[in-house]
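Undergrad: Based on what follows, work out the 3D shape:
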Amino acid sequence: MENEIQKFEVYIWKPKQTKLSVNINKIAVLRNSRGGNNPNVTQAAIDAQRFGADGITVHPRPDERHIRYSDVREIKKIITTEFNIEGNCREQKFIDLVLEVKPDQVTLVPDAIGQITSNHGWDTIKNQDYLKEMVAVFQKENIRVSIFVDPIVEMVEAAKTTGTDRIELYTESYATNYLVDKNKAIKEYIKAAHRAQVLGLGLNAGHDLDLHNLKFFKQNIPYLDEVSIGHALIADAIYLGFENTIQMYKRQISEP
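TA: Down below sits the predicted model:
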């Protein structure tokens, strides 16, 4: 117990250079609403990298209502930073795509078919054996695995037993409650993040993080490896410009 406490204290005060992965799904939504190829999703990935993004995230779904499977293949050809593919590994089509493309990271998300957006993490206790099997499938191909989880210590602990490399904390509840009581909103995330660090898990976060709440999140969890941000960033880019917005988000996770 004493060793674990010592390790816990080291992790609390050891900051990391947090990476910004830009989710470009909403670029694809805009393109698909009109047909054709405007805006060009692949070009958006190229530009996001050129403007300073540390990675590109996509989340293809079976109906391809935003990112298409063909987009994923095209982006792989031009990626110069990290490539993160999110999705539901219960879909064989998704598994096949990831194994074909071989991104740097796959994030396993328990979406239901037709779900508008991700709205919960995995029950890593109930699905422990299944997730262990899926983690091994991707790691065999040297793909880093991250499991999408709610900020619950027990779910973090069960995620560790699957062999996953990282977890991604689902941050909707933090974002929703931030304007009400930011200290209360962050409390469970700090606990879950600390436990992940003690267990040796890498730590990502995403969902509804924006220019208002991101800096406080990073300040309280300084050892965060990566944030994946799409909707808010793309919405801000309409008013602020794509390059400027990416730089603004990067400053939120780099400034003390």
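Undergrad: alpha carbons only for contacts and neighbour counts from here, please
TA: Noted.
Undergrad: Show me which residues of the one helix or strand residue 96 maps to are buried.
TA: Here residue 96 sits within helix 92-101, counting by DSSP states H and E. Neighbour-count burial for helix 92-101, counted by 16 or more other Cα atoms under 10 Å, picks out 94, 95, 97, 98, 99, 101.
Undergrad: One more sequence to fold, the one below, so I can look at both together:
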Amino acid sequence: MSQTKLSVNINKFATLRNARGANNPNLIQVAQDCERFGAQGITIHPRPDERHIRYEDAYELAKIVTTEFNIEGNPQKGRFLEIVKEIKPTQVTLVPDSDGVLTSNAGWDTIKHQDYLKEIITDLKNLGIRVSIFIDPIDQFIEAAATTGADRIEFYTESYANNFKENPKKAIQKYVQCAEFAHKLGLGINAGHDLDLDNLNYLAKHLPYLQEVSIGHALVCDALYLGLENTIGLYKRALKV
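TA: Next up, the predicted model:
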């Protein structure tokens, strides 16, 4: 039995906190509780407008996270690179967010941005940070990802999630093919976006070499009904194959 790691994205807890302007819920306590309840990583995705995670949150969380700390974001925006170079989290996931998007909605064109990504990834790896690239399941982009020096790719799984109920086998087919290809190229494999208790176990069973999933929105929604401790346990159970 293998176990893909569960990293809990706590952005939505920050959104709830910011809605009232105080410190409830307390993100430090949330992160510590997630770890105590079994999460194997904490993920944040600070954006320049600080609409959920604030830059200061990243520094405070870096002091207390005892599992893997994964910071996602666009290295071309705001203070992202400055922050990750100072904090040196376990992993940085590079995401090509556009201004104004509600959530990440595309992976990198690793061919077009090859030189830029090589430069950024070299700098981050020289600091001892594992680097992952957010990417669509497209062969040529994965091949180009391998030549950037990235350690891993993170599959953008919205397409899988959208098509899962209609035809799970078809929904995951391209991801499986690309995972095999990525593994041959020496890339580790993460996944994230729109994963939930309905589609996660099938993904874990059928996507080879899956090392980590990052889940936030669905997990937080489930926690409203099921409780955070129980929800994290259910997501971890779904990852056991």
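Undergrad: Tell me which helix or strand comes right after the helix holding residue 96 of the first structure.
TA: Trace forward from helix 92-101 of the first structure with DSSP H and E and the next one is strand 105-108.
Undergrad: Which part of the second structure matches the following helix or strand past that next one?
TA: Once the chain leaves strand 105-108 of the first structure, the next helix or strand it forms, by DSSP H and E, is helix 128-139. Per TM-score structural alignment, the counterpart of helix 128-139 of the first structure in the second structure is residues 114-125.
Undergrad: so where do the helices sit in the first structure?
TA: When secondary structure is read from DSSP state H, the first structure shows helices at 2-12, 25-34, 41-50, 69-78, 92-101, 128-139, 153-161, 172-178, 182-199, 214-220, 231-240, 242-252.
Undergrad: May I see those organised as JSON lines, with distance to residue 107 of the first structure added?
TA: Below are these laid out as JSON lines (distance: least, Cα to Cα, whole Å):
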{"stretch": "helix 2-12", "distance to residue 107 of the first structure": "23"}
{"stretch": "helix 25-34", "distance to residue 107 of the first structure": "15"}
{"stretch": "helix 41-50", "distance to residue 107 of the first structure": "18"}
{"stretch": "helix 69-78", "distance to residue 107 of the first structure": "14"}
{"stretch": "helix 92-101", "distance to residue 107 of the first structure": "10"}
{"stretch": "helix 128-139", "distance to residue 107 of the first structure": "10"}
{"stretch": "helix 153-161", "distance to residue 107 of the first structure": "13"}
{"stretch": "helix 172-178", "distance to residue 107 of the first structure": "17"}
{"stretch": "helix 182-199", "distance to residue 107 of the first structure": "16"}
{"stretch": "helix 214-220", "distance to residue 107 of the first structure": "20"}
{"stretch": "helix 231-240", "distance to residue 107 of the first structure": "17"}
{"stretch": "helix 242-252", "distance to residue 107 of the first structure": "21"}
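Undergrad: From residue 218 of the first structure, how far out is the residue nearest to the spatial centre of the first structure?
TA: Central residue of the first structure (Cα atoms, centre = their mean): residue 228, 4.1 Å from the mean position. Separation of residue 228 of the first structure from residue 218 of the first structure (Cα to Cα, to the nearest Å): 13 Å.
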